[in-house]
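**Student:** Dropping the sequence and predicted coords here.
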Amino acid sequence: MTMFNRILAPLDGSARAETALGWITILPARHVRLLQVCPGEDTRRAEAEEYLTAIAARVQAVATEVEIRVVHDEPAEGIVAAAADADLVVMCTQGAGDGGRLLYGSVADRVARHAPVPTLLVRGGRDPIAATPVRRIVVPLDGSPAAERALPMAAKLATILAGQLHFITVDDADGVDQPRSSTTDKGATAAHAYLEQMAGDTTADAVAPSTEVRSGEAGNELLTAVGPGDLLVITTHGRGAARRWQIGRVAEKLLRHAAAPIVLIRADSP
C-alpha cells in the first residue's frame, strides 16, 4: 500500500486546531508526529505532553507509529524545524491564537512558505471543513512553471488516495465579464490544449487526469468548481505566463471559502 512515511500534525490544545486530525485518519502514513510548540520559557511541558498523549490514542489506528513532541520556540519556527524529516504538514488555519482569527498570513502562512515539505491547510472555526473521503485531487494551473510544481504531489496524493486527478484553469479575460469573441475563443482553445498537454505528461496509476477550462473571475470560478470530496493542490504563487490570472492571488480566497482543504506547495520547491 502506498502511503506517506511521516506526517507532522501541529496542535495548540484547541478544538479548532484538532479539526485537522480528521484528515490524518484519511491520509495513510507509517508515522505521525504530534507537535505542540510552547512559546519561550513556557513551563507547561508536562501538561502539553499529557494532552498530546491523549490525542495519540485517537490516531494510533491509522499509523504504525505515533510520536509526540513538545518544543519551546515561536510557533511557525518550531513547526518548520519539526518538519525537516516529514513528507507533509497537516494543520488547521485557525487555532487558539489571536482569538481564533484566520491564521493564514501569520503562523499557517509562514509554515506554508517556509516548511521544507507541502502543507495541508484545513479550515476550522465557524465554517470548518469536515474530513470526508477524497474523490478528486484538483490542481489549478495558470500556465506557469511555478504552478506546475504542484503536479508531482498531486499525482502522489491521487495514488495514495485512489482519487481522480483533475486539472483546471480559468480564462478570466483579466477578470472582467466580456462578450465572447474570436480572441476569447482562441484563448479557450489554447487553455484546453495546455491542460491536455499537462494531462498527457502526468498519470497516477495509469488513470488519465480529467481537465476543465472555466471562464470568469478566477477566484469565483475555482470556488464554484470545487466541493466536498475534493482536495486542492496549489503552489504558493505562480507567474501566469500563459494565463492572465495568477495562483497566488486566489490562494487566500480559496483558503477562506473553498469547500475543500488545500495542499500548499512552495513555488520555489525543487
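**Tutor:** All right, it came through fine. Just so you know, these numbers come straight off a predicted model, no measurement behind them.
**Student:** From now on I want contacts and neighbour counts done on CA atoms only, so please keep to that.
**Tutor:** Will do.
**Student:** distance of L35 from V139?
**Tutor:** Spatial separation of L35 from V139 under the definition C-alpha to C-alpha, to the nearest Å is 29 Å.
**Student:** Contacts for the strand or helix carrying L264 next, please.
**Tutor:** Taking DSSP states H and E as the criterion, the element that holds L264 is strand 262-265. With contacts defined as C-alpha atoms under 8 Å, 6 or more residues apart in numbering, strand 262-265 is touched by 112, 117-122, 149-150, 231-236, 255.
**Student:** Just give me the closest of these to T132.
**Tutor:** T132 lies nearest to L231 out of the contacts of strand 262-265, by C-alpha to C-alpha, at 9.9 Å.
**Student:** Chain neighbours aside, what residue packs nearest to that closest one?
**Tutor:** Leaving aside its sequence neighbours, L231 sits nearest to I137 (C-alpha to C-alpha, 6 or more residues apart in numbering; 4.9 Å).
**Student:** Now do the contacts for the one you found.
**Tutor:** For I137, the set of contacting residues under the criterion of C-alpha under 8 Å, 6+ apart consists of A154, L157, A158, G163, Q164, L165, H166, D230, L231, L232, V233.
**Student:** related to what we said a few turns ago, sitting in strands, which of the contacts of strand 262-265 do you find?
**Tutor:** For the contacts of strand 262-265, membership in strands holds for T119, L120, L121, V122, L231, L232, V233, I234, T235, with DSSP state E as the criterion.
**Student:** Pull out the buried members of those residues.
**Tutor:** With neighbours counted by 16 or more other C-alpha atoms under 10 Å, the ones in strands among the contacts of strand 262-265 contain buried members at T119, L120, L121, V122, L231, L232, V233, I234, T235.
**Student:** Put this next to the first one:
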Amino acid sequence: MSAAPRRVLLATDHSDESHAAGRTLAALPFPSPPEVTLLHALAVPTVSTGTGPRPIPDAAIARMQSAAEEAQAAEAGPLEAAGLTVSSEIRRGKPADTIVAAAAEAHADLVVLGAVGQSALERLLLGSVSDRVAGSVGSSCLVVRPTGWPDEGRPPRLLIAVDETPASARAAACLAALRWPAGTTAALVSVMQTFDTFVPDFTNTLPTLWDELRVSSERRLAEAAAPFEAAGLEVTTDLQTAAHVGETLCRRARVHKADFVAVGDHGGSAAMKFLLGSTSRYVLRHSASSVWICRDAAG
C-alpha cells in the first residue's frame, strides 16, 4: 500500500498562516488526489458578567458562523482548482481538541495546519494549537511554515531524518511516495548521538562500537536514499555526530535550506516524553521549515 495520504484534514482559522497551509497542500504532488476535509473550529467566546461568564448573543454567533462559511468557500476554491475533492466542515469548540477529534472521526492519514508566527521561546513556554495538535493527533501531521515554496515557483527542498527505528522508515516512505518535480533536492540526514553527557569522550572510549554504529548508519542512509534516487531527485546523504539529535537536525535544515523536514514519531510513554522530550517535538518547536511528523495509520 502506498504511503501517500488518501484522507487529509486541513485545519484552518482563516488566517494568513492557514492560507499558506492550503497553498502548500494544493501544490503537494500526490500520486492520486486525496480527499480533503476543510475544518474550521469555531471557538465561541464568552462575556464576563457579575455572575460569571456567559455565551455571547445568538445573533453574534450567527454572524460568526456566516463569516466562517464564507471564508470556508473561499479557501476551498484553490484546493478544488488543484484537483482535490474538498468537503467543508465547521465545528464549535476549542481548536486543538476539535481538530484532533475530527481527524480521528475522519480516519485522516494526514492533518495539515499552519503554524502561527511565534518565536521558538514562545512555542516552548506557551505552546500553540499546532504544537498541541501535532503532539496529540494519531495521524501524520504537517505543520506549515513560510519557506518560499510553492510561492517562489522553484522545486522544493526536502530533509528526511534517518535513524534505526520504524518511525524513521515511515518518514522516508511518506515523502518518497509523492511525485516530486525535477530539480527537487532530498537531504537524508542521520545523527550519531555521542552520549557524552553519560559517557565522557564516548567515541574514543568505545571505538569498536562507534565504528560499527557508523557503518550501520551509512547503510541506513543509503537504503533511505534509494527511492529518492530512483525517482530522479537530487539526493545527498549527511551523517552527523552530535550530542543533541533535534538541535542538529534543525541546524542541518538551515544549511540545506529545507522547505520540509520529515521526522518519524517514535511514540514512547508519557513519562519518557516528559523526561526526555522527543526529536519530533524539538524539531517542530525550533525549526523554521515546515515539519512533517510521520506516523503509521494506527497512530
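**Tutor:** Good, I have the coordinates. No experiment lies behind these values; they were computed from the predicted model shown.
**Student:** TM-score of the superposition?
**Tutor:** Counting by TM-score structural alignment, normalised by the length of structure 1, the TM-score of this superposition works out to 0.73. Behind it: 254 aligned residues with a C-alpha RMSD of 3.8 Å.
**Student:** rewinding a little: now, which of the contacts of strand 262-265 of structure 1 sits nearest G40 of structure 1?
**Tutor:** Closest approach between the contacts of strand 262-265 of structure 1 and G40 of structure 1, by C-alpha to C-alpha: A112, at 22.2 Å.
**Student:** Aligned to the closest one, what sits in structure 2?
**Tutor:** Aligning on TM-score structural alignment places A112 of structure 1 opposite A134 in structure 2.
**Student:** Surely its match is in contact with C141?
**Tutor:** Yes - contact status for A134 of structure 2 versus C141: in contact at 5.8 Å, counting by C-alpha atoms under 8 Å.
**Student:** Assign a three-state SS to I68 of structure 1, would you?
**Tutor:** Local secondary structure at I68 of structure 1 is given as strand here, using DSSP: H, G, I helix; E, B strand; the rest coil.
**Student:** aligned partner of it in structure 2?
**Tutor:** Using TM-score structural alignment, the partner of I68 of structure 1 in structure 2 is S88.
**Student:** how deep is the closest residue in space to G13 of structure 1 that isn't next to it in sequence tucked in, by neighbour count?
**Tutor:** Distance criterion C-alpha to C-alpha, 6+ apart; nearest residue to G13 of structure 1, sequence neighbours excluded, is Y51 at 7.2 Å. The local packing of Y51 of structure 1 (other C-alpha atoms under 10 Å) involves 16 other residues.
**Student:** And for the one 3 residues further on?
**Tutor:** Under the neighbour criterion other C-alpha under 10 Å, A54 of structure 1 is assigned a count of 10.
**Student:** likewise the one 4 residues further on?
**Tutor:** Other residues within reach of R58 of structure 1 by the criterion other C-alpha under 10 Å amount to 13.
**Student:** repeat for T184 of structure 1
**Tutor:** 16.
**Student:** Then F274 of structure 2?
**Tutor:** Here the count is done by other C-alpha under 10 Å, and F274 of structure 2 has 9 residues near it.
**Student:** Sketch out the helices for the stretch 151-270 of structure 1, chain order is fine.
**Tutor:** All helices of the stretch 151-270 of structure 1, identified by DSSP state H, counting those that start in this stretch, fall at 151-161, 182-201, 218-225, 247-257.
**Student:** Let's have these in JSON lines, adding distance to W23 of structure 1.
**Tutor:** Compiled in JSON lines, those are given as follows (distance: least, C-alpha to C-alpha, whole Å):
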{"stretch": "helix 151-161", "distance to W23 of structure 1": "12"}
{"stretch": "helix 182-201", "distance to W23 of structure 1": "27"}
{"stretch": "helix 218-225", "distance to W23 of structure 1": "20"}
{"stretch": "helix 247-257", "distance to W23 of structure 1": "16"}
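**Student:** Out of the ones you listed, which one sits most buried?
**Tutor:** Among those, ranked by average contacts under mean count of other C-alpha atoms under 10 Å, first place goes to helix 151-161 (a mean of 21).
**Student:** returning to that earlier point: can you classify the alignment partner in structure 2 of the residue nearest to G13 of structure 1 by secondary structure?
**Tutor:** The pairwise alignment with structure 2 assigns Y51 of structure 1 to A71, based on TM-score structural alignment. At A71 of structure 2, secondary structure determined by three-state DSSP is helix.
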